[in-house]
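Asker: the following comprises the amino acid sequence and a computationally predicted model.
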Amino acid sequence: MPERGQETGSQTLRIDKWLWYARFFKSRSLASEACSSGRVRTGGTAVRKSSHNIRVGDVLTFNQGPHIRVVKVLELGQRRGPAPEAQLLYEDLEPPQKKTTSTFSGEGVMREAGSGRPTKKDRRETDRLRGD
């Protein structure tokens, strides 16, 4: 017996359920909110309802934090399983770029990741270089 919101003939699933199954959102209500606010696109068209049905082969575009995700639906899924199982539901067409880490958000002063907090001497040298 098909679930509510699922058609029997052409195998579809609600977009909010699929995004939750594929572990892009922590809760189904967050996935539903993203859909209803128009932040999720399927085939270039903004989705305005969380009840929008998707099928295998659809391409979804949405933002996840600072990254824009573009994924192709490979399977619909039956449940929200562990992460390795969820990764089988989609193909990532544009893997997220690695974010550069910086402990100073000023005028381009970059520090190595994990180098710790700057000392007073480091701050004075930075100020001297910036002309402050």
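Answerer: Great, that's in hand.

Asker: going forward, measure contacts and count neighbours with C-alpha atoms only.
Answerer: Will do.

Asker: spatially, what comes nearest to residue 71 if we skip its sequence neighbours?
Answerer: Leaving aside its chain neighbours, residue 71 sits nearest to residue 92 (4.6 Å; criterion: Cα to Cα, 6 or more residues apart in numbering).

Asker: neighbours of the one you found, just the number please.
Answerer: Around residue 92 there are 15 other residues, counting by other Cα atoms under 10 Å.

Asker: kindly report the same for residue 52.
Answerer: 16.

Asker: what's near enough to touch it?
Answerer: 14-15 (Cα atoms under 8 Å, 6 or more residues apart in numbering).

Asker: next: residue 61.
Answerer: 40-44, 68-71.

Asker: quick one: the helices in this structure?
Answerer: 15-21, 28-36, 83-86, 120-130 (DSSP state H).

Asker: take the ones you listed and lay them out in CSV including distance to residue 55 and mean neighbour count.
Answerer: Formatted as CSV, the helices of the chain follow (distance: least, Cα to Cα, whole Å; neighbours: other Cα atoms under 10 Å):
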stretch, distance to residue 55, mean neighbour count
helix 15-21, 9, 25
helix 28-36, 16, 19
helix 83-86, 16, 14
helix 120-130, 54, 11
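
Asker: and here's the other structure:
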Amino acid sequence: MAVPERQRLDKWLWHARVVRARTHAAALIESGHVRVNGAREKSPGHPLKVDDVLTVGLSHGVRILRVTGFAERRGNATAARALYDDVSDASDGRQSHT
């Protein structure tokens, strides 16, 4: 089975283990807490492609993720981690001063 070049936003969030259920992903998107390449997205079916940057507002903070791949099925945490680069820390602009 070939891995797709694009994937629905809600499905990708679920496969990447950003949320626990695909219905939670859809609710998060529809409530306006997800941006794709800086633009607020309200459609769970929005197609993602590799190198898209997602900004996801979660109850415990904001995550910024760059899409690096897709999966046909939801895997374990290691497989999920291979689907994105977490750029949250690199882009927050804060530097620690010691």
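Answerer: In hand now; what should we look at? Because the structure is predicted, anything quoted here is derived from the model rather than measured.

Asker: next, the TM-score between them, please.
Answerer: For this chain pair, the superposition-based TM-score is 0.84 by TM-score structural alignment, normalised by the length of the second structure; 88 aligned residues with a Cα RMSD of 1.6 Å.

Asker: give me the buried subset of the contacts of residue 61 of the first structure.
Answerer: 40-42, 69-71 (16 or more other Cα atoms under 10 Å).

Asker: now the two most distant members of the contacts of residue 61 of the first structure.
Answerer: 43 and 68 (14.6 Å; Cα to Cα).

Asker: closest to residue 125 of the first structure among the contacts of residue 61 of the first structure?
Answerer: Residue 125 of the first structure lies nearest to residue 68 out of the contacts of residue 61 of the first structure, by Cα to Cα, at 37.2 Å.

Asker: which residue in the second structure lines up with that closest one?
Answerer: Aligned counterpart of residue 68 of the first structure in the second structure: residue 62 (TM-score structural alignment).

Asker: next: residue 55 of the first structure.
Answerer: Residue 55 of the first structure maps onto residue 49 in the second structure, by TM-score structural alignment.

Asker: distance of that match from residue 7 of the second structure?
Answerer: 7 Å (Cα to Cα, to the nearest Å).

Asker: check residue 37 of the second structure too.
Answerer: For residue 37 of the second structure, the distance to residue 7 of the second structure - Cα to Cα - is 15 Å.

Asker: got it, and residue 1 of the second structure?
Answerer: Between residue 1 of the second structure and residue 7 of the second structure the computed distance is 15 Å (Cα to Cα).

Asker: who has more neighbours, these two?
Answerer: More neighbours surround residue 7 than the other of residue 1 of the second structure and residue 7, with 20 against 4 (other Cα under 10 Å).

Asker: contact partners for that one?
Answerer: Residue 7 of the second structure neighbours (Cα under 8 Å, 6+ apart): 47-49, 70.

Asker: show me what it aligns to in the first structure.
Answerer: Using TM-score structural alignment, residue 7 of the second structure sits opposite residue 13 in the first structure.

Asker: great, nothing more from me.
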